[in-house]
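Undergrad: requesting a structural model of the entry that follows:
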Amino acid sequence: MRTAVAASLAVVTVAGGVYLFGFDHDNGQKNGGGQSSATDKPSAPANKPYTPPSGYHIVTEKKFGFSLPIPDGWSRQEQSDPDGNTVDRTQEVRYLAPNGLVGLRINVLDFASGDQVQHFEDLEVGFKDKKAYPIYERLRLQETKYQGLPAAIWEFKFRGEVRMYRAIDLGFGKEGEKEYAIYLSGPDADWGTYRPIFDEVRNGFRILS
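TA: This next block holds a predicted model:
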């Protein structure tokens, strides 16, 4: 039985660099519990002070120019995992839950796309490869705004090595400037537990001035 694995599910070349996304944290553990839905809430304005709730702490990523709330007990993935999947320290930060099944990734690219929805549709092509991902289901992909910036939200399900996963990805940025993506994935069966983590990170994410 393998230990917890953080596998990059796809690598797609885009303007400004390589956008890596997807976690597959399967370590043979069984997961129970049902799935509940969570509604989207507007993000706090970028200039509004933010205080993390109990169970979270603020992490400042000076190299990438942002700060965000991280659940207590989560660890920053600094090294490649046992399967050789690398962490691209030039444009991404990864955090893993203690159980190794839930992953948060923040990507930063040099140049934002002019169409955030199209950007995600281009990335989605990798998930439609039946050989790599026998099961993929888009739940939604739509245009939105985030902290006043053009944005898109993408939510989907996919099959990992042991179980079904669910993921949500928020991409945002002004065309020609920095582009950011906040991505969270976890077991679909327990999505009602993990989705609020994404909401908290989204609400507390701040671009440093």
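Undergrad: C-alpha from now on. contacts and neighbour counts both.
TA: Will do.
Undergrad: what is the top helix by length along the chain packed up against?
TA: Longest helix in the chain by number of residues, with DSSP state H as the criterion: helix 191-204. Helix 191-204 sits against strand 66-71, strand 179-187, with contacts defined as 3 or more C-alpha pairs under 8 Å, 6 or more residues apart in numbering; DSSP states H and E.
Undergrad: quick one: which of the ones you listed is nearest residue 9?
TA: Nearest of the helices and strands packed on helix 191-204 to residue 9, taken as C-alpha to C-alpha: strand 179-187 at 11.2 Å.
Undergrad: angle of the closest one against strand 66-71?
TA: Angle, strand 179-187 to strand 66-71, by axes from the mean of the first three to the mean of the last three C-alpha atoms, to 10 degrees: 10 degrees.
Undergrad: to compare with the earlier structure, here is another sequence to fold:
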Amino acid sequence: MAGQAPSAGPLRARTKPHRRTVLAAAAAAAVAATTVLAVLLTDAGGDPSASGGGTETSASGPSPTVQGTSRPPSLPPGVRREAGGFAWAPPDGWRRDVKTGAEVHYTSPDGRQELVAKSALARGDLLRTWQTSERNAHQGRDYRKIRLEETTFRGHPAVVWEYTFTLKGTPWHARLLGFNQDGKSYQISTWYQPGIEDQALRVYEKTKKSFTVL
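TA: Next up, the predicted model:
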């Protein structure tokens, strides 16, 4: 099916200190059925205007040079450019893990929250792609969909997918946000343990607000 499948997020298996992202998930093609929906986090993106994403503002766009070409937009301190054509400001002190040039993960020091940002070529209908991923990922334990719906993110069509699941006896909450812009699909998502929800959502909203398409 055309479109971008969200990448493996919360449902990804983890190894010792390095907690390997298991849900190889949907990122490039199909959802890793094993650990439920983590699949979402890689290629698609969906964001809920309802989750605060729609009110964020991005850094200023590129300005023309004297020769008529354009130069990269200036970014505020703390915002990091990524190879995937976007920039963001992940929390200080979190462990950085580059999966591919266009997919970057940050894990909190206590391992209870992870942030993911990535980009890919946009293909097909984003909602339909995520719905396919969701259907294919129902083998995970205690998976419960909270919402999977269209929305907008900074004026662009977007999809938000929120669900809970259990991994190795530990409950997790996932929030995936994806949107298409200028022929590319972007995703900024998080999964966290419910016990830190208030703090986790503050971190997520702040990071989403910093997300800038370059």
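Undergrad: could I get the TM-score for this pair?
TA: The TM-score (TM-score structural alignment, normalised by the length of the first structure) is 0.71; 172 aligned residues with a C-alpha RMSD of 2.8 Å.
Undergrad: tell me, the longest helix of the first structure lands on which residues of the second structure?
TA: Using TM-score structural alignment, helix 191-204 of the first structure corresponds to residues 197-210 of the second structure.
Undergrad: how close does the matching stretch sit to the first structure?
TA: Overlaying the first structure shows stretch 197-210 of the second structure at a mean distance of 1.4 Å from the equivalent residues (mean C-alpha distance after the TM-score superposition for the first structure).
Undergrad: what comes up buried for that stretch?
TA: If you call a residue buried by 16 or more other C-alpha atoms under 10 Å, then stretch 197-210 of the second structure has these buried ones: 200, 201, 203, 204, 206, 207, 208, 209, 210.
Undergrad: pull the contacting residues for the residue nearest the centre of the first structure.
TA: Residue closest to the average C-alpha location in the first structure (C-alpha atoms, centre = their mean): residue 183, at 1.0 Å. By C-alpha atoms under 8 Å, 6 or more residues apart in numbering, the contact set of residue 183 of the first structure is 21, 22, 104, 105, 106, 167, 168, 169, 170, 198.
Undergrad: tell me which element the residue nearest to it when sequence neighbours are not counted is part of?
TA: Distance criterion C-alpha to C-alpha, 6 or more residues apart in numbering; nearest residue to residue 183 of the first structure, sequence neighbours excluded, is residue 169 at 4.3 Å. Secondary structure from DSSP states H and E places residue 169 of the first structure in strand 164-172.
Undergrad: give the aligned range of that strand in the second structure.
TA: Against the second structure, strand 164-172 of the first structure falls on residues 171-179 (TM-score structural alignment).
Undergrad: all strands for the first structure, in order.
TA: Using DSSP state E, the strands of the first structure run over 10-14, 17-21, 56-61, 66-71, 75-76, 92-96, 103-109, 136-146, 149-159, 164-172, 179-187, 206-207.
Undergrad: I'd like these laid out as CSV, including distance to residue 4 of the first structure.
TA: Below are these laid out as CSV (distance: least, C-alpha to C-alpha, whole Å):
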stretch, distance to residue 4 of the first structure
strand 10-14, 18
strand 17-21, 17
strand 56-61, 23
strand 66-71, 18
strand 75-76, 13
strand 92-96, 10
strand 103-109, 11
strand 136-146, 22
strand 149-159, 16
strand 164-172, 15
strand 179-187, 13
strand 206-207, 30
